[in-house]
Every structure is written in structure tokens, then in C-alpha cells.
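Asker: Predicted model and sequence below, questions to follow.
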Amino acid sequence: MPANVTIRSLAQQLGVSVATVSEALRNSPRVRPETRERVHRMAEKLGYQSNPLLGAALSAVRRSRHHGFSGVLGLVDVTIDEHTELMLFHREVVRGAAARAQELGFRTEVFWVGPKPPALSVTRLNGVLRARCIPGVIFLPFDRRQDFSAFDLSQIAAVGMDHRLLQPSLHTIQPDHYLSMRRALDLLTARGYQRIGLALEARKDERVDHKWSSGFISFFRVSGHTLAVPPLVTPKLNQKTFTTWFKKHRPDVIIGHEQAMIDWVEALKLRVPDDVGFFRINVTERSRPCAGLDLLPHRLGATAVETVVGMLHRREQGVPRFPLSISLDAEFVDGPTLRAAP
């Protein structure tokens, strides 16, 4: 094995230009997949190792000279019918991803997977990504569990944005729902609330691996505060179910995802926030001003892009042996649905 394998010596061995080897080692879509594979095989055979500090410096130099285009990153969402429209939260994730991708020399494109056109089948998506030499994919948060085991990731760097992706198991970027709930309860108890109620549809809690409800219950178990109101986690959260629970337990503040709860409280001749407070667990999708948690979808999208681009620079493709999870703390957003801080 040569003592000092360089990009130039790799190029000589392969009979290609130095630029081609450099681009191939960065998994650039400018290089044909078969050429990239040949370069990677030779680099591995000869024991080539890149210098990450030098690579970072050269990348900075390239960015200072011009805004180069490195390729497209795919953002994958799922639809159960022919409708392909992003939810508000997903739109912010996509905006954050697009903005960060542009800074790093990429652009993003949304791809829909589903049973009906214009959505693509998993097999068709694979073909499109391969034909267009798209090197990286981000799976957007899914409403239902999804199985992409038929998806070929052998030449793709990919991350997920929740644990609704059953297969394959990927690096994941997501809000820290559990810790964010506990910190929200710290804030609410500091405001003087003593009968804190949690009202959720079961599927909303399930899609975050029950971290909302478990964070709620564990707070009272370890904080010394009394769990005065049992959480309402129900298959269908409607006015009748909510009102029955509310009348029985009389919470002085409600944590929930359904802003209609404000109307349901006011229908009982109570005022928000004078009589009862309301705290929304995802303010991105609020329909009017309220206090709650900002799950930072813009930052989540940016972090997902940074992770994929880092994987591309390290030539990490396929299913990771040890999937990592990156969790972002939510931020508290004050609003007119809580009484003022003392």
C-alpha cells in the first residue's frame, strides 16, 4: 500500500482527472454513479483517508469565491390519497431545510410517496433519485408509521425526523417532546398554576412515542407537586369528552394541541386566561395568539440538512449500524392565554 495516498495519486491510478476524484469523494451528483463507486473502491483499496480540517478549509474557500451548486437533497413526505399538501409545521421544516441547504450549496425538492398519482411508489422514488443523482434524503415527520424497507439507501445519505419510520432505522432529528413538556410544567407552576390538566388525542401522543404524557406524569412524580388532574388522553377529543373531564376535575390551566378547547372553556361561561389558562404544545399550528411551545420546525429542517451534508462529506451512505438521535429543546412562547408572570 502506498505510504501517502493522495487525490492526485488516486486520479493517476484510475486514469481520470483530479477534479473528478475530488468530486466523487464528496459524492457530487456531477460525477456519474458508476464513476463515484469506482473511485470509492480504489480509495478504500489504497487506504486513502481525507483530512477533515483541510476539507473544511477548502469548502470555506469555495464558498467565499462563489455560491457553487453541489446538488439536490430530497425531502420525502407520505400521502394516503392523491392530495399533496404540507401541514403548517411541515412547511416550516421545509423552509428551514431549504434555507440551510442553499447556504451549503444545495437545493431541496419535496417528493411525495403514496398509493395514487401524482405521488410516487417507493420503487418509483428510488428510480427518480437514482436517475437524477440525488445524493441525500430527509424523511419528513410522518403522521402514521411507515415502512420503507424496500427503499434502496446503498448510495444515499438519509435521516429521519421522527420515529414513525419503522424501517430502515436511520439517524433522527426531532424535538425533545419529553423534556419540553417537563420544562413547560416548570414554567406553569412558577406562574402559580396548581391544577394543571393535559388533554390530548391518543394518536397525537402516540406519534411522539407517548413523550407528552410520560413527561407530564414524570414531572409530578419527581417534582414534589401534586398531580391534581389526571391527564385526558382519548381516542377522540371533542367538546363532549372534554367538558365531562373538565367539569369533573376543574383544571386551572390546560395543556393541549386543540385550540378549540378555548371555545369549549368559554362555552362554560369561563374566561381565558382569567379563570382558566391554555397552553398549546405546538404554537406553529395555532389559529390565534396563544402561549405554548415552539418546536422550532425551521431549526429542525436546518439541522436535518446539516446532518445529511455532513454524512455526504464523510461518505456515509446506507443504513447506519448505530443510528443516532438529535433532540432539540422547544422554546417557550408567552401569550394572552396565560396569566402574567408574578
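Answerer: Perfect, thanks for sending it. Numbers count the residues shown, from 1 in each chain.

Asker: C-alpha only now, for contacts and for neighbours.
Answerer: OK.

Asker: need the contact list for the residue positioned nearest the centre of the chain.
Answerer: Closest to where the C-alpha atoms of the chain average out (CA atoms, centre = their mean) is residue 161, at 3.2 Å. Shown in contact with residue 161 (CA atoms under 8 Å, 6 or more residues apart in numbering): 138, 139, 140, 141, 172, 173, 174, 304.

Asker: Contacts only, for the last one.
Answerer: With contact set as CA under 8 Å, 6+ apart, residue 304 has these partners: 97, 138, 159, 161, 173.

Asker: What is the burial count for residue 310?
Answerer: 13 (other CA atoms under 10 Å).

Asker: Which residues in the host helix or strand of it does the neighbour count mark as buried?
Answerer: Per DSSP states H and E, residue 310 falls inside helix 297-313. Of the residues in helix 297-313, 297-309, 311-313 count as buried by neighbour count, 16 or more other CA atoms under 10 Å.

Asker: can you check stretch 322-337 too?
Answerer: Going by 16+ other CA under 10 Å, stretch 322-337 has these buried residues: 325, 327, 328, 329, 330, 332, 334, 337.

Asker: now swap in stretch 86-103 and tell me
Answerer: So stretch 86-103, judged by 16+ other CA under 10 Å, has buried residues 89-90, 92-102.

Asker: now the helices: where do they sit in the protein?
Answerer: Using DSSP state H, the helices of the chain run over 7-14, 18-25, 33-46, 52-65, 88-103, 122-131, 177-190, 202-206, 211-223, 239-249, 260-266, 297-313.

Asker: which secondary structure elements does the fourth one contact?
Answerer: Looking back up the chat, that one is helix 52-65. Counting contacts by 3 or more CA pairs under 8 Å, 6 or more residues apart in numbering; DSSP states H and E, helix 52-65 packs against no other helix or strand.

Asker: what about versus this one:
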Amino acid sequence: MIELGPSTCWKGRVGEKRIRLKDIAERAGVTPMAVSYALRGAPNVSEEKRRRILAIAEEMGYVPDPAVSRMMSYLAGRKGTRVFQNTLALINTSEDREFVEREAPLAAFLRSAAARAEELGYKVELFWYHQPRTSPTRLAGILKSRGIEGIILSSSGKADTCLDFDCSAFSLVALGDTIVVPRLNRVMEYHYNNALTLLQELKDLGYRKIGFVFNEEVQKMHARRHKAAALCHLSETLPECQVPIFEYKRWEDDTFASWYQAHRPEVVVSNRPAALEALGRMGVEIPREAGFAQLELLDEKAAVAGMRTHFDLLGSAAVELLVGQLHSRMLGLPSAPQTVKIEGSWRAGPTVRSLR
């Protein structure tokens, strides 16, 4: 039986010499286990000692041994154990304290992130950016004092959100487009491609006269990517099949009804169900008189055709991106922010039908 101890978990070179945790421990005057804890970000060593060990390890030129890391994870999985490393903070940046837990997509994101974090040896704890009597500076101090270096910033639910938060001591990943300051690595829906996929599905069903209904605030939150896809579609559509985009800040049934009666789209496409509900109040029979498809299915149980946005996959992707940054010791703002996009998938529903 081969025993995999702490001294075999890392390798590196100073010239031709292989760097072991034992070598780092001797230089730092600590035990190999203390070095292992420091490299994994575990809370078993003090912040001051951890930083000193990391500085020495970096100076000696260590790099992780991926083969041994995979073997250790495999053995831990066979034993049914999880090697706890540290806590990841998921910060609700909305002014609504219950926003993450109440909104179905964000709740799915949270559950997925927590599950993936556990698989990787972490746990996720929810914080609120707007906690009364807790300034952003104090929140950062609380996280530092607890040894939390990894942060996921949830969507704020509002476009152009700016946060006054010192990122220098943390690795961060943001969800979606709403947070514009600071500029961070992020995970998000593939809005433009999702819209193209939905349009192709509707065309395959025989729909040609497609009417788009957009909430202005939602479009700002998504950097108007859905609208961009809609405009491209209209530019390639025969004049007799073109329907002008209906945009609103505050919903008004009368205004929408006038647009619908004037243009009679074969199918209505929107981010939100307001248009579908209004069509019902108008007595329009769905899908016989008009179809409806939603660009973002916020409620997976709703009997509506549209795009599944896979916030569960976004949660896993956010954790994986963040843990990669932590392992690479990438703290602070990235020089060139990266974006991971998750493609949605079409879900057929009773609100559309074949016109062929």
C-alpha cells in the first residue's frame, strides 16, 4: 500500500530539485501539515502564518501536482469523506434581504453552488451586502477575520450596480451583468445565443410574424443582448412579417393591447410572463390565436414554452471558477476579466404549436 502524505502533494523545481512540503516546512520552521493547511486555505493556521508560508512556497517555486491531487480526491471519495478546506461567501448584493432565496433562479444557483462547493471541500455561507450597521469595509473585515478569501457576488436585480468593496484580499466571481463596478470575472447566461436558439425553434414550428415584448430594466440588466438578437431577426425578415418591438417601463394593458391589435403577431416573445397574462385578460386563445415563448423560464414548473437558463449549472460554474482562482492565489481585481457563459436549452410547452 502506498501512503500519500502531505510531503507528496506538491512538486516544483529550484534548478533540478523537486520541492516537497517537507522542504517548505523546514524553511518556514513549521510542520509539513501546517504547510498543507496553509496551501489549501484551511482555517487550521493563523492568517499571518499562512501568508508567510505562501510567500516562502512561492519563493521556492512550488507548483501543485495534479496527478496526486486527483488521486487524493479519488481516495477521499471512495471513503465517503469530504476534506473541508474553507468557507466561500455568497454575497446577496440586492437591497432586498430575501432576494437570493426568494427568486427561483437565484435559489437554484445557491443550491447548486453549495452542492458543488461541498464536493470540492468547501461550504457556502450567505451574506447580505446591505446588512444594517455593517458597512462594506466592516463586511470585508469580517470575512478576513474568518479566513474567508473566496467570494461570489450574486445579481443585484438592478442594472449598473456599483459596489464600494475592497477586493484586494479576495478572489471574486460575479453572477450576471448587474455589477459593473468592480470589474470581475463572472458567470452568466448566454443571452444572445439563447435568443437565437428560441427564434430558430419558433421558425421550425412555422412562425414567421414574431413580436418581441421587452421590459427596459430587464434589457439593461442583460446589456440588451436579447434586443440585439431581435433586431438582427427583424433585419432579415420580410417587410410583411416585421413587427415593431414593444418596450415598456411600467406595464399598461391598454398600450399593449393597442400594439397587439395593430400588428397581430403570430407569436409573442418576452423575458417575463406579463405579456402572456395580458393576452389572457384580453381573451386571446393561446396558442390557437397567438403563441407565446419566454426567453428566460424563471419558474421551471410553469406550463410555458421557452428557454431553460440552467442556473443550477451557473452555480457549479461559479464555484469551479472561484476555487481555481483560490488555488492559483489570484486575489484582487483581474487585469483582464473573464466571462463563463452557459447556454440555455429550448423547452417545448403548451403555449406554442406547429403552424405547418
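Answerer: Sure thing, it's come through. This is a predicted model, so every value here is computed, not measured.

Asker: TM-score of the superposition?
Answerer: The TM-score (TM-score structural alignment, normalised by the length of the first structure) is 0.91; 339 aligned residues with a CA RMSD of 2.3 Å.

Asker: coming back round to it: now do the helix holding residue 310 of the first structure: which range of the second structure does it align onto?
Answerer: On the second structure, the counterpart of helix 297-313 of the first structure by TM-score structural alignment is residues 311-327.

Asker: so how much does that stretch differ from the first structure once superposed?
Answerer: Superposed on the first structure, stretch 311-327 of the second structure shows a mean distance to its aligned partners of 1.1 Å (mean CA distance after the TM-score superposition for the first structure).

Asker: what lines up against the residue nearest to the centre of the first structure once you look at the second structure?
Answerer: Match for residue 161 of the first structure (TM-score structural alignment): residue 175.

Asker: most packed of the helices of the first structure?
Answerer: Of those, the one with the most neighbours on average (mean count of other CA atoms under 10 Å) is helix 297-313, at a mean of 22.

Asker: sorry, back to before: mind listing which of the contacts of residue 304 of the first structure are in strands?
Answerer: Within the contacts of residue 304 of the first structure, residues falling in strands by DSSP state E are 138, 159, 173.

Asker: count of residues packed around the first one?
Answerer: Around residue 138 of the first structure there are 25 other residues, counting by other CA under 10 Å.

Asker: which residue in the second structure lines up with it?
Answerer: Alignment note: residue 138 of the first structure maps to residue 152 in the second structure; criterion TM-score structural alignment.

Asker: try the last one
Answerer: When the second structure is aligned by TM-score structural alignment, the residue opposite residue 173 of the first structure is residue 187.

Asker: Near its match, how many other residues are there?
Answerer: 26.

Asker: with the buried residues of stretch 322-337 of the first structure in mind, which one is nearest to residue 256 of the first structure?
Answerer: residue 337 (12.3 Å; CA to CA).

Asker: Trace the closest one over to the second structure, please.
Answerer: In the second structure, residue 337 of the first structure lines up with residue 351, judged by TM-score structural alignment.

Asker: likewise residue 42 of the first structure?
Answerer: Match for residue 42 of the first structure (TM-score structural alignment): residue 56.

Asker: go on, residue 214 of the first structure?
Answerer: So residue 214 of the first structure corresponds to residue 228, using TM-score structural alignment.

Asker: wait, isn't that match in contact with residue 192?
Answerer: Yes: taking contacts as CA atoms under 8 Å, residue 228 of the second structure lies within contact range of residue 192: 7.4 Å.

Asker: Looking at the alignment, what corresponds to residue 233 of the first structure in the second structure?
Answerer: In the second structure, residue 233 of the first structure lands on residue 247 (TM-score structural alignment).

Asker: Without its sequence neighbours, what residue ends up closest to its match?
Answerer: residue 214 (4.8 Å; CA to CA, 6 or more residues apart in numbering).

Asker: How many residues are close by the one you found?
Answerer: 21.

Asker: Would you mind measuring from it to residue 269 of the second structure?
Answerer: 8 Å (CA to CA, to the nearest Å).

Asker: do the same with residue 260 of the second structure
Answerer: Counting by CA to CA - residue 260 of the second structure and residue 269 of the second structure are separated by 12 Å.

Asker: Contact partners for residue 109 of the first structure?
Answerer: Contacts of residue 109 of the first structure by CA under 8 Å, 6+ apart are 72, 73, 74, 75.
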